[in-house]
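Undergrad: what's the 3D shape of this:
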Amino acid sequence: MSLQNYFSSLARYHVWATHKLLDVNLKSLSDADWRRDCGLYFRSVHGTVNHLLVTDNIWYARFAEGHSPRIALNTELHAERAAACEALRHAVTRWSPWLATLPPERYDGQLAYTRNNGEQVSIPFAPALGHVFNHATHHRGQLTAALTGMVQPGPELDWVYLLQQEAKSP
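TA: Okay, the predicted model is just below:
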């Protein structure tokens, strides 16, 4: 499998898992549980969803737009649940169309960007892109653990389930 196809699959998974978590599992939480401190790195489900949105926006800007927004990783972009979920639902859909524009040799290059502290960084492009999707998977896992701790059904978000679903489609 080429890197183009691999990252295309990861981008589809990013959308599928995020939408499933938002539309099925987090949708049924009470407002109190949505904001409850669950001991997550960003404390609550609300804080973690906002963090996912902040970081998706940062990394998309670095990769697709060539600039590095300087914004705290715990910034609350949306105070209201519906707005935060809708913004994240939209944000994750940007990756697939952008990836389709990349020439294969781009994956062998570097990604240069500026960290929040002003440090200039240049790292290998493909592993950095992998980080974007891996990071989101990590925090979706935290949200799944929070749901389980609240005695809510935990979603089955393994990538293999999407791959099996796609294999069944004509």
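
Undergrad: only C-alpha atoms for contact and neighbour calcs from this point on.
TA: OK.

Undergrad: burial count for the closest residue to residue 64 other than its chain neighbours?
TA: Of all residues not flanking residue 64 in the chain, residue 98 sits nearest, at 6.9 Å (C-alpha to C-alpha, 6 or more residues apart in numbering). Residues near residue 98, counting by other C-alpha atoms under 10 Å, number 13.

Undergrad: Could you also give me the structure for this second sequence? I'd like to compare it with the first:
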Amino acid sequence: MINVGYARMMARYNSWQNDQLIPLFLDMSQADLTKDRGAFFGSILSTANHILAADMLWLSRYDPSMESPIESFDKWLMLHKDARDWAADRQRVDGKISHWANSLREVDLLGDLHCVPAGGGPAYDLPKGQGVLQLFNHQTHHRGQIHAMLTAAGQSAPVTDIAFLPETA
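TA: As a prediction, this is how the structure comes out:
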């Protein structure tokens, strides 16, 4: 389904996207970041917190030594109350995602991943490759919502097209 090259490219894409969002968030007022904008998770910051917590959850499924996020799904939206704390944690987790992706071997993508849903419900098994797709697709989906909220708030939303992903040295 996928290979380690996909995971590494998407880890770079994730970092690039978040590196563009961080200065925007830091320049916005707390009121603008936390205003309910009618999105699935309400505000820009709540949506960003949701992405961060989900990333932590998916990473902990691949590497049990990594910390899992807050156990209660509804508390994910309040993971960080301001942009500065969110940005610091976001960069820390992005580093872990990059390290994980760069350490992957093809064999690491074989077999199933045991998943316990954060929102409750029965545990399930998922092919590891499909879990990697979920990790990165989830980020992209919800960052699209953030993009729309930033635009509606009069902000200059960053470039999201993967075709413009800068190459790394």
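
Undergrad: related to what we said a few turns ago, so what corresponds to the residue nearest to residue 64 of the first structure in the second structure?
TA: Alignment note (TM-score structural alignment): residue 98 of the first structure maps to residue 100 of the second structure.

Undergrad: What range does the lengthiest helix in the first structure cover in the second structure?
TA: Taking DSSP state H as the criterion, the first structure has its longest helix at helix 125-149. Using TM-score structural alignment, the residues of the second structure aligned to helix 125-149 of the first structure are 128-152.

Undergrad: List the buried residues for that stretch?
TA: 128-129, 131-132, 135-136, 138-140, 142-143, 145-150 (16 or more other C-alpha atoms under 10 Å).

Undergrad: same question, stretch 11-22 of the second structure
TA: Buried, per 16+ other C-alpha under 10 Å, within stretch 11-22 of the second structure: 11-19, 21-22.

Undergrad: I figured residue 142 of the second structure hits residue 47, correct?
TA: Yes - contact criterion C-alpha atoms under 8 Å: residue 142 of the second structure and residue 47 qualify, at 6.8 Å.

Undergrad: Distance check, the closest residue in space to residue 51 of the second structure that isn't next to it in sequence against residue 156 of the second structure.
TA: Closest residue to residue 51 of the second structure apart from its sequence neighbours, by C-alpha to C-alpha, 6+ apart: residue 139 at 5.9 Å. According to C-alpha to C-alpha, to the nearest Å, residue 139 of the second structure and residue 156 of the second structure sit 20 Å apart.

Undergrad: I'd like the distance between the closest residue to residue 145 of the second structure other than its chain neighbours and residue 30 of the second structure.
TA: Once flanking residues are discounted, residue 145 of the second structure sits nearest to residue 39: 7.2 Å by C-alpha to C-alpha, 6+ apart. Distance from residue 39 of the second structure to residue 30 of the second structure, counting by C-alpha to C-alpha: 17 Å.

Undergrad: what does residue 101 of the second structure give?
TA: According to C-alpha to C-alpha, residue 101 of the second structure and residue 30 of the second structure sit 33 Å apart.

Undergrad: Between these two, which has more neighbouring residues?
TA: Remark: of residue 101 of the second structure and residue 30, residue 101 carries more neighbours, 20 against 14, as counted by other C-alpha under 10 Å.

Undergrad: That one contacts residue 11, doesn't it?
TA: Yes - using C-alpha under 8 Å, residue 101 of the second structure is in contact with residue 11, at 6.6 Å.

Undergrad: hang on, the earlier thing: got the buried residues for the helix or strand containing the match of residue 98 of the first structure?
TA: Element membership of residue 100 of the second structure, judged by DSSP states H and E, is helix 83-103. For helix 83-103 of the second structure, the buried set under the neighbour-count rule, 16+ other C-alpha under 10 Å, comprises 83, 86-87, 89-91, 93-94, 96-98, 100-101.

Undergrad: what does stretch 39-46 of the second structure give?
TA: 41, 43-46.
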